[in-house]
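Trainee: Show me how the following folds:
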Amino acid sequence: MFNLLIKNKKGIEMYRKSLGLLVSLLLAGCGGGGGDNQFAKDSYPTQSCPSNMTCDFMKAPKDYNNPNGEQVDIYYGVHKALDPANRIGSLILNFGGPSAEAVGGAGYMVEKELPKEILDRFDIVGMDPRGTGQSAFAKELTDCAVAQSNKQGDCSATYSQVAPFLGSNTVVKDMDMLRNLLGDEKLTFLGYSYGTRLGSLYAYTFPERVRAIVLDSPMSPMAENNVELRVGNTAGYDKVAAFRLDYATYPNRETRYQHVVDSLFSSTMSYVANDGAMLSLRDGISVMNLTVAREHFGDWQKIDDGLENLLDYDNASSLLNELSTNGFKSSRSRYSSSEDSLRGSALFKAVVCTDERSPLTDGELLASEYRYKSASSLYGSLTYHSTSELCKGWSAQRDPIPAVTDMASALGGKQILIIGGQYDPATPYTWTEEMAASFGASASKIMVDNYVDHGFSYSNISCVDQKTTAYLLDPDTKVAEETCDASALSQNKSFMIAPDTSHPAKDVIGW
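Mentor: Purely as a prediction, here's the structure:
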């Protein structure tokens, strides 16, 4: 892809550094690798308990290898079942990340999203994972992230001190301790995105304590490190672009888009269209991000006509006008400067790097671009420059997560409900298939088709919500595999998909 036109080695290195810096800065403004928004909204106040919940702190070992040592506070909130005589138990929610707190999100779900059948029969529970909300280590991460943002320090020392106690293995043990504290013999859990890593790990670690687990928009249960995850994301972006731009009907669009991107990622860092309008690298990355943006943001529809005009007729003027009119030419991030967003980014790095099972050396990270490009010639360089170095130089102790495999026998026939989007830009559908394969005969799968989004249950997609509710109420009755065609549903007013940017799983840092 790189036709550099730069003859000496020093010049090539300077070009690559400047390109990498520009991509990183632009992605901060455009919402993360490949358009998947990675900057959390300050949607849920962490300073107080939601009015519809009762909150408390649970004491947990800082280090589960030393259970009688130092204890830390884990914040949780409970909304009691409305029909206590027919109460089934607690339903613990996690909204992903790893960055999102859950107490405020659970309060929102009680108020806005969960059906009466669930509210009647379950205590709805949110637990702020370590590093979020009011739980342990959130303040330390906030302090170091703010200092780093202000160029007054960094998080290296903080990571060495707390990252070993932030990983997914530890949070799963917190979940089990909370289950026991709430008086439930077995766990009922709904996890979105990164929450599916927690749910699947819980099933792996405590299979005998599983009642019902919903894994909505799954992460890969097999990925060994950050690069493997991000290469998977890269292939997913390619799939979304092909769907949105209808390559099957208009194959020339794929060729033109590749030509535009090759020019943007060349030494000129620009593309001049047939009408004389020039697309800068900054503009191009915005367009690439918006091509795979989630539906509920509504951003794709603001530039689709202009992009199709560029790809069909090589005219860029209307696209540049749409970028400018809708504010996409600004390099400012919507959320990245808030303290909570800085904390969320710091936690994201801490958990992802702590969880790595097969970490790559710094040299291997530098040489990994070919893996990204093999996944997508269109998005490969973009995601490589923005994501490959997340764990570069990581020196804190890791707590590697196991691969979740062969779960059917361990679960003894218990059913796990897996929900995935065919065109999910954050957790590609191949990960849903991997998760289903890991659970084998225990897996029941719902696929959402013709809809570019992430996090599907209890977001007004009727066929998903009905199946999820039925499963949570009765996990022993097998859920028939189904494809929910979201485009067909949206044409029927009684099943209209109402984009809801307030859903706690829709807008968090990470997965």
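Trainee: C-alpha from now on. contacts and neighbour counts both.
Mentor: Will do.
Trainee: Which parts of the protein are strands?
Mentor: 54-61, 71-79, 89-94, 122-127, 187-192, 210-216, 270-272, 278-280, 416-421, 443-449, 482-485 (DSSP state E).
Trainee: residues of the helix ranked longest in the chain that come out buried?
Mentor: When the chain is scanned for its longest helix (criterion: DSSP state H), the result is helix 9-30. Within helix 9-30, the residues scored as buried using 16 or more other C-alpha atoms under 10 Å are 15-16, 19-20, 22-30.
Trainee: can you give me how far that helix is from the chain middle?
Mentor: 24 Å (C-alpha atoms, centre = their mean, to the nearest Å).
Trainee: for that helix, packing partners?
Mentor: Packed against helix 9-30, as judged by 3 or more C-alpha pairs under 8 Å, 6 or more residues apart in numbering; DSSP states H and E, are the following elements: helix 281-291, helix 380-387.
Trainee: how far does stretch 175-185 sit from the chain's center?
Mentor: How far stretch 175-185 lies from its chain's middle: 26 Å, per C-alpha atoms, centre = their mean.
Trainee: Stretch 288-307 now?
Mentor: Put simply, stretch 288-307 sits 18 Å off its chain's centre (C-alpha atoms, centre = their mean).
Trainee: start to end distance for it?
Mentor: End-to-end span of stretch 288-307 (C-alpha to C-alpha, to the nearest Å): 10 Å.
Trainee: Likewise for stretch 471-486?
Mentor: Terminal-residue distance, stretch 471-486 (C-alpha to C-alpha): 20 Å.
Trainee: Report the buried residues of that stretch.
Mentor: 471-473, 475, 478-479, 483-486.
Trainee: Residue 150 and residue 338: what is the separation?
Mentor: 12 Å.
Trainee: no wait, residue 95
Mentor: From residue 95 to residue 338 the distance is 20 Å (C-alpha to C-alpha).
Trainee: So for these two, which sits in the more crowded spot?
Mentor: For residue 95 versus residue 338, neighbours defined as other C-alpha atoms under 10 Å are more numerous around residue 95 (30 against 16).
Trainee: one more, for comparison:
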Amino acid sequence: MLVAALAACTSSTGAPAAPIFTEQRGPTGTVPAGLERFYGQSLTWGDCVRFAQTASDESTLKAKDARCTRLTVPLDYAKPDGATITIGILRVQAKDQDRRIGSVLVNPGGPGASGLTSAIRLAGQAKDSELGKRFDFVGFDPRGIGSSEPAIRCLTDQERDAERAEDDELDSSPEGVARVEAEQRDYANKCVQRTGDGVEMLANMGSRDVAKDMDVLRSALGDEKLTYIGYSYGTRLGSMYAETFPKNVRALVLDGALDPDQNVVDELVAQGEGFQKAFDAFTQWCVKRQDCALGQDQGRVLQGYWDLLRPLIDRPLDTGENGRKLSYSDATTGVIQSLYAEELWETLNNGLSELKRQRATTLMMLADTYFERDQNGHYSTTQDAFTAVRCVDDPRVTDKALVLEAQQRYKQAAPFLDDGKPASPALDACAFWPAPNTSQPHVPQIQGLPPVLVVSTTGDPATPYQAGVNLAKALGGGLLTYEATQHTAFLQGNRCVDDAGSAYLVDLTVPPAGLRCS
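Mentor: Purely as a prediction, here's the structure:
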């Protein structure tokens, strides 16, 4: 029900700002004891630009049909009367309010990625379909991420630039390992010092707590049951929600799945295999072109690639931009960024061709895109949030023998990412994290879950196809196979995938078994 409507405001530029209004639609559905004030809270909606974290966000969040608010949740659900935090929320309302079914929550994964801009993009993609007409698209920045407060912050912009410029992790000598581990310990300490609520915030950053935030949001939006689209790491959130609140699920689309039972080492190796498969597909496309930076001989492309990138380990390439240099790790990151979708292969070939001419513009641009660095040198908090979430979602690895084995297996799985140096046993930041893990990989055991839909892409480099097969089996859900080389598929322009997923969300009709789209 509508509680209050406030007058429109005027922005600092003199243009009319979005009207501000407050509504209360909850509590709806099951409300856990002690959390009534959160589940029944009113939401005040207004302009979204104030939620922007980057210049790119600011442009996107100016969308005229988007409204934003803040959801209040407990910092620690074990202490519902204790400290609270806020979650950034964006909504694009259904085009046909008379036939509106409810809200569909969306999460783009990461972990650490903002859901606000994703919701605008997906709503635009679906605006002319039954999905867009009958659902409000709701994006949220998970706790500690993006516009949510407090936000995880570990490194300054200057420190992030400096970290990227170094290739310390390639030094496997005892001195090199000690230096890397000292840097990782310092990183964990900075996360504590620079994040509001310190250790307590870092201890409650995981998917366990985000799933509970999603249920509070479901109720506050007035939805008895949750409808959700989760991409990549967002599939873990969906799976966690299903385990925690199975009776509150209406429909889940889980696209680009993480294997629910895969430990962090096996997941790393499987991802390496996925990126190698995507790299091989790129080179097969490239060698057919006269301008291929790696030549026309498929048997020599890997050596040609190594010859281009490995010299950067000892001689980073000046970019001509305020003293910035392209390091080996940045060049590799740029390549990985371009392997997420076939549409970026042309850009990758251009970047490798430039590197042959001792130019670094394109590969650095791709790396900056991956790290979400804008032209002013400002970074989003995505990378810090990624680390914070993974450090409490998975058991920490402190066995150096296991770390060494993982690095060796990774190089074997992805030869194009082999730097030619001995593998290093250096521990990462999670080994020094100040809080214990709150969950771990496992096969979900869920009773009473309605049918869900898993979308898995055969050539997905980041979340390999088999992971989707395994998740669909674990959840007893349907599996839609997309035959392509890219990361995730739903609402990205393939009519077969989009129609099947939309029909499921609107009508709860699971696609026929064995459906394959291309």
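Trainee: re earlier: now the angle from the longest helix of the first structure to helix 281-291?
Mentor: 50 degrees (axes from the mean of the first three to the mean of the last three C-alpha atoms, to 10 degrees).
Trainee: picking that back up, would you list the strands of the first structure in JSON lines and tack on distance to residue 409 of the first structure?
Mentor: Shown next, in JSON lines, are the strands of the first structure (distance: least, C-alpha to C-alpha, whole Å):
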{"stretch": "strand 54-61", "distance to residue 409 of the first structure": "31"}
{"stretch": "strand 71-79", "distance to residue 409 of the first structure": "32"}
{"stretch": "strand 89-94", "distance to residue 409 of the first structure": "24"}
{"stretch": "strand 122-127", "distance to residue 409 of the first structure": "28"}
{"stretch": "strand 187-192", "distance to residue 409 of the first structure": "18"}
{"stretch": "strand 210-216", "distance to residue 409 of the first structure": "13"}
{"stretch": "strand 270-272", "distance to residue 409 of the first structure": "55"}
{"stretch": "strand 278-280", "distance to residue 409 of the first structure": "54"}
{"stretch": "strand 416-421", "distance to residue 409 of the first structure": "13"}
{"stretch": "strand 443-449", "distance to residue 409 of the first structure": "12"}
{"stretch": "strand 482-485", "distance to residue 409 of the first structure": "24"}
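Trainee: can you tell which of these is closest to residue 392 of the first structure?
Mentor: strand 187-192 (27.3 Å; C-alpha to C-alpha).
Trainee: distance from that closest one to the second structure after superposition?
Mentor: Following the fit onto the second structure, the mean deviation recorded for strand 187-192 of the first structure is 0.6 Å by mean C-alpha distance after the TM-score superposition for the first structure.
Trainee: Okay, helices next: where are they in the stretch 351-500 of the first structure?
Mentor: 362-366, 369-375, 380-387, 407-411, 429-439, 462-473, 486-490 (DSSP state H, counting those that start in this stretch).
Trainee: got JSON lines for those helices, with distance to residue 162 of the first structure too?
Mentor: Shown next, in JSON lines, are the helices of the stretch 351-500 of the first structure (distance: least, C-alpha to C-alpha, whole Å):
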{"stretch": "helix 362-366", "distance to residue 162 of the first structure": "22"}
{"stretch": "helix 369-375", "distance to residue 162 of the first structure": "31"}
{"stretch": "helix 380-387", "distance to residue 162 of the first structure": "23"}
{"stretch": "helix 407-411", "distance to residue 162 of the first structure": "31"}
{"stretch": "helix 429-439", "distance to residue 162 of the first structure": "29"}
{"stretch": "helix 462-473", "distance to residue 162 of the first structure": "35"}
{"stretch": "helix 486-490", "distance to residue 162 of the first structure": "42"}
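Trainee: And the ones you listed: which comes nearest residue 244 of the first structure?
Mentor: Of those, nearest to residue 244 of the first structure by C-alpha to C-alpha is helix 486-490, at 12.8 Å.
Trainee: got the buried residues for that closest one?
Mentor: 486, 489.
Trainee: from the middle of its chain, how far away would that helix be?
Mentor: Using C-alpha atoms, centre = their mean, the offset of helix 486-490 of the first structure from its chain centre is 24 Å.
Trainee: what do you get for stretch 137-148 of the first structure?
Mentor: 21 Å.
Trainee: Can you mark which positions in it are buried?
Mentor: 137-146, 148.
Trainee: farthest pair in those?
Mentor: 137 and 148 (16.5 Å).
Trainee: Can you check which part of the second structure the longest helix of the first structure sits on?
Mentor: Under the alignment (TM-score structural alignment), helix 9-30 of the first structure falls on nothing in the second structure.
Trainee: by how many degrees do that helix and helix 380-387 diverge?
Mentor: Using the same axes, to 10 degrees: helix 9-30 of the first structure against helix 380-387 is 80 degrees.
Trainee: which stretch among the strands of the first structure comes nearest residue 312 of the first structure?
Mentor: It's strand 270-272; of the strands of the first structure, that one is closest to residue 312 of the first structure (C-alpha to C-alpha) at 14.8 Å.
Trainee: Touching the closest one from outside, list them.
Mentor: By C-alpha atoms under 8 Å, 6 or more residues apart in numbering, the residues outside strand 270-272 of the first structure that reach it are 260, 263-264, 278-281.
Trainee: cool, and stretch 331-340 of the second structure?
Mentor: So stretch 331-340 of the second structure is contacted by 275, 278-279, 282, 309, 344-345, 347-348, 363-370, 417, 460-462, 485-487 (C-alpha under 8 Å, 6+ apart).
Trainee: again, but for stretch 463-479 of the second structure
Mentor: 232, 255-260, 270-271, 274, 443-446, 449, 451-459, 487, 510-511, 513-515.
Trainee: Excluding chain neighbours, give the residue nearest to the aligned partner of residue 471 of the first structure in the second structure in space.
Mentor: Aligning on TM-score structural alignment places residue 471 of the first structure opposite residue 504 in the second structure. Spatial nearest neighbour of residue 504 of the second structure, chain neighbours left out: residue 510 (5.4 Å); criterion: C-alpha to C-alpha, 6 or more residues apart in numbering.
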